[in-house]
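Visitor: the sequence isn't on hand, but the structure is:
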């Protein structure tokens, strides 16, 4: 019985060590991607950067859900109004200046239905979108 407990304890230690290694590796990967993103950003005007950050704050509070796709993320906004439409257009304008390699799909559902913004077109750009847009701060994305 004692050897069984010791064996179980040994496995727990090994598994916790693996979990810590994976977490450290994930953090390292995120740090590398964030560095790539900051180097890739072409937006340099301080007023534009400030406005883009304001748009991030404003728009992300209005996201009703985030949908994870194999190569992109989709942000869905239930309330369709002129303010959201204008903010999304301005957001895309600034993001295209910052990240000219990023693909955007803006979809308007009929009859004042939801608006969705899909960003990314590859695994790497999807990871960058996740980090730049800080999607981890939104509700857990639904996988589709």
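Guide: Nice, I can see it. What you see is a predicted model; the values in this text were computed from it and never measured. Numbering: from 1, shown residues only.
Visitor: contacts, neighbours, all on C-alpha from now
Guide: Will do.
Visitor: residue contacts, the spatially most central residue of the chain?
Guide: Closest residue to the average C-alpha location of the chain: residue 130 at 2.0 Å, with C-alpha atoms, centre = their mean. When the contact criterion is C-alpha atoms under 8 Å, 6 or more residues apart in numbering, the partners of residue 130 are 73, 136.
Visitor: surely it is in a helix?
Guide: Yes: under DSSP: H, G, I helix; E, B strand; the rest coil, residue 130 sits within a helix.
Visitor: what are the ranges of the strands in this protein?
Guide: Counting by DSSP state E, the chain has these strands, from start to end: 65-68, 73-77, 104-108, 115-119, 142-143.
Visitor: tell me what the first one is packed against?
Guide: In terms of contact count using 3 or more C-alpha pairs under 8 Å, 6 or more residues apart in numbering; DSSP states H and E, strand 65-68 is assigned the packing partners strand 73-77, strand 142-143.
Visitor: second structure follows, compare the two:
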């Protein structure tokens, strides 16, 4: 399926569950140590601890099902540098990231 055929809608159908998920995700992303805007998305840096690696992997595994329009990259920097999660996609996807992940609660 090409990117232009992907629906830009969350697959969680229950509105209360959607609201709860957005709140959880915002709380997690507020803990990012750095946010970098990319041409097609954003890169979020997190501490290099294993706990964060697991949390981010769980985030990716959930989001790839409910929001299949994201492209994910989880980068483990050399020398125990920061853990970076990149969320990428179309211009519309970038707008969703800004609205849902960067907005204050």
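Guide: Thanks, I have the structure now. Everything numeric here is computed off the predicted structure, so don't read it as measured data.
Visitor: if we can go back for a sec, which one, of the strands of structure 1, ends up nearest to residue 126 of structure 1?
Guide: With C-alpha to C-alpha as the criterion, residue 126 of structure 1 lies closest to strand 73-77 of these, at 6.6 Å.
Visitor: quick check: buried residues in the closest one?
Guide: Of the residues in strand 73-77 of structure 1, 73-77 count as buried by neighbour count, 16 or more other C-alpha atoms under 10 Å.
Visitor: do the same with stretch 68-77 of structure 2
Guide: Residues of stretch 68-77 of structure 2 classed as buried by neighbour count (16+ other C-alpha under 10 Å): 68-72, 74.
Visitor: any chance of CSV for those residues, columns distance to residue 85 of structure 2?
Guide: Converted to CSV, those look like this (distance: C-alpha to C-alpha, whole Å):
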residue, distance to residue 85 of structure 2
68, 16
69, 16
70, 12
71, 10
72, 7
74, 5
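Visitor: residue 8 of structure 2: which of those residues is nearest?
Guide: For the buried residues of stretch 68-77 of structure 2, the closest approach to residue 8 of structure 2 (C-alpha to C-alpha) belongs to residue 69, at 6.3 Å.
Visitor: the closest one and residue 10 touch, don't they?
Guide: No: with contact defined as C-alpha atoms under 8 Å, residue 69 of structure 2 does not reach residue 10; the gap is 9.2 Å.
Visitor: returning to that earlier point: including distance to residue 93 of structure 1, could the strands of structure 1 go into a markdown table?
Guide: Formatted as a markdown table, the strands of structure 1 follow (distance: least, C-alpha to C-alpha, whole Å):
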| stretch | distance to residue 93 of structure 1 |
| --- | --- |
| strand 65-68 | 21 |
| strand 73-77 | 17 |
| strand 104-108 | 10 |
| strand 115-119 | 13 |
| strand 142-143 | 27 |
